[in-house]
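Peer 1: Prediction below, plus the sequence it came from.
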Amino acid sequence: MIVNIVLFQVGWFACVLSAAHGWPWLGTGVAVAVVAYHLMRATRTNEELKLIAIALVIGAVWDSALVALGWISYTSGTLVAGAAPQWILALWALFATTLNISMRWMKQRWLIAFVLGAACGPLSYWGAGRMGAATFTEPMATLIALAVGWGVIMPTLMWLSVRFDGVGSKGAAV
């Protein structure tokens, strides 16, 4: 579990800092390497891959909506106008690697997932903004939207992690 947390944090900082400095592919590469390592260690790779893919789609839709609405803009890495940059998508895949390991304790604790999603989701975006990787055009409205969105997304991801658990009860992957 500790390795999973550390690798997620390394990937998060790599994505955010490299994007802030105009090298978004560097962080994306780190995140992809962590996801690949996680999948190599998974006991049921197909289940874990499905969870990561679904989380990636949810993230692509959510973050692209925030961009399209003009509430958030990213410093670098946007390949398609009005869409989330590739390093944000890499972060969604990276985040999905934590659902069946370091966040396993949150499974079927929907209220806790809602509260932590609503509180911690916006903090992650705010941190990325403070490091220069993103800008909020309407900071208060954006943070409220992030809180509401993540309040729904986090329990949804936890529900999906019950259905697609490629790690098993002992959390063997990292």
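Peer 2: On my side now, so go ahead.
Peer 1: contacts and neighbour counts: CA atoms only from here.
Peer 2: Will do.
Peer 1: My read is that I5 contacts S102, right?
Peer 2: Yes: counting by C-alpha atoms under 8 Å, I5 does reach S102; the two are 6.4 Å apart.
Peer 1: contacting residues for G121?
Peer 2: L146, A147, W150 (C-alpha atoms under 8 Å, 6 or more residues apart in numbering).
Peer 1: got another, please set it beside the one above:
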Amino acid sequence: MKLQAPYAWLTNALLFQVGWFICVLTGSLPALISTLIILFIHFKWIGSWQVERDIILTTWLLGSALDSFLVQLNIIQLPTHSLLIPLWLSCLWALFATLLNHCLSWLQSKRLLSMLLAPPIAALSYFAGSKLTSVTIDTIGLITIGICWAVLFPLLLSFAQLFARQHLVNTP
């Protein structure tokens, strides 16, 4: 049984927020388990794997690559030196992708607004995450993250819209 709006949107946002806290506060193994559970619930009550798999995989890959690049540039400072971000941080990207065709779908046709909203919201999220973990991000880092999100967020919204349309066209 799929939830109807506004319950689907609210549930989508709450699932993401619960997942965010679990990932940030508990570490990689609990993050992976909770992400898989949240994705299962998301596909059972809200979304569809067939429709959303491409945007989830694309967002997960692009977001993880971006954060790994920011780690290499020392913009995001982890307690241990690594080429890749920790699994808990990567899981956040898969969870974020679930929002793009649901509670954030209203921004798909508002690219300029999404470019303006993304920097302060992303910077705030990264700042909060850094205060709850051993990750360090300075002010210049937060500004850099905001700039990256001003580009990435509208791009991801466009991909989400495109992948959903392609699914509709290819569905008999």
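Peer 2: Perfect, I can see it now. Every value quoted in this text rests on a predicted model; they were computed, and no experiment measured them.
Peer 1: TM-score them against each other, please.
Peer 2: Comparison of the two superposed chains (TM-score structural alignment, normalised by the length of structure 2) gives a TM-score of 0.84, and 158 aligned residues with a C-alpha RMSD of 2.0 Å.
Peer 1: Can you convert the contacts of G121 of structure 1 into TSV and add a column each for distance to G166 of structure 1?
Peer 2: Shown next, in TSV, are the contacts of G121 of structure 1 (distance: C-alpha to C-alpha, whole Å):
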residue	distance to G166 of structure 1
L146	28
A147	28
W150	23
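Peer 1: Now distance to G121 of structure 1, neighbour count and secondary structure too, for the residues you listed, in CSV please.
Peer 2: Formatted as CSV, those follow (distance: C-alpha to C-alpha, whole Å; neighbours: other C-alpha atoms under 10 Å; DSSP: H, G, I helix; E, B strand; the rest coil):
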residue, distance to G121 of structure 1, neighbour count, secondary structure
L146, 7, 26, helix
A147, 7, 22, helix
W150, 6, 24, helix
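Peer 1: Looking at these, which one is closest to A84 of structure 1?
Peer 2: L146 (14.5 Å; C-alpha to C-alpha).
Peer 1: Can you tell me the closest non-neighbouring residue to the closest one?
Peer 2: Counting by C-alpha to C-alpha, 6 or more residues apart in numbering, the nearest residue to L146 of structure 1 once its immediate chain neighbours are dropped is P122, at 5.3 Å.
Peer 1: shouldn't F95 of structure 1 be in contact with V6?
Peer 2: No: in terms of C-alpha under 8 Å, F95 of structure 1 does not count as a neighbour of V6; the distance is 11.9 Å.
Peer 1: Pick out whichever of the two has more residues nearby.
Peer 2: More crowded of F95 of structure 1 and V6, by other C-alpha atoms under 10 Å: F95, with 20 against 12.
Peer 1: and the gap between that one and M140 of structure 1?
Peer 2: 24 Å (C-alpha to C-alpha, to the nearest Å).
Peer 1: T97 of structure 1 too?
Peer 2: On the measure of C-alpha to C-alpha, T97 of structure 1 and M140 of structure 1 end up 30 Å apart.
Peer 1: same question, R41 of structure 1
Peer 2: From R41 of structure 1 to M140 of structure 1 the distance is 41 Å (C-alpha to C-alpha).
Peer 1: Settle it for me: which of those two has more neighbours?
Peer 2: When neighbours are counted by other C-alpha under 10 Å, R41 of structure 1 and M140 differ, and R41 comes out ahead with 16 against 11.
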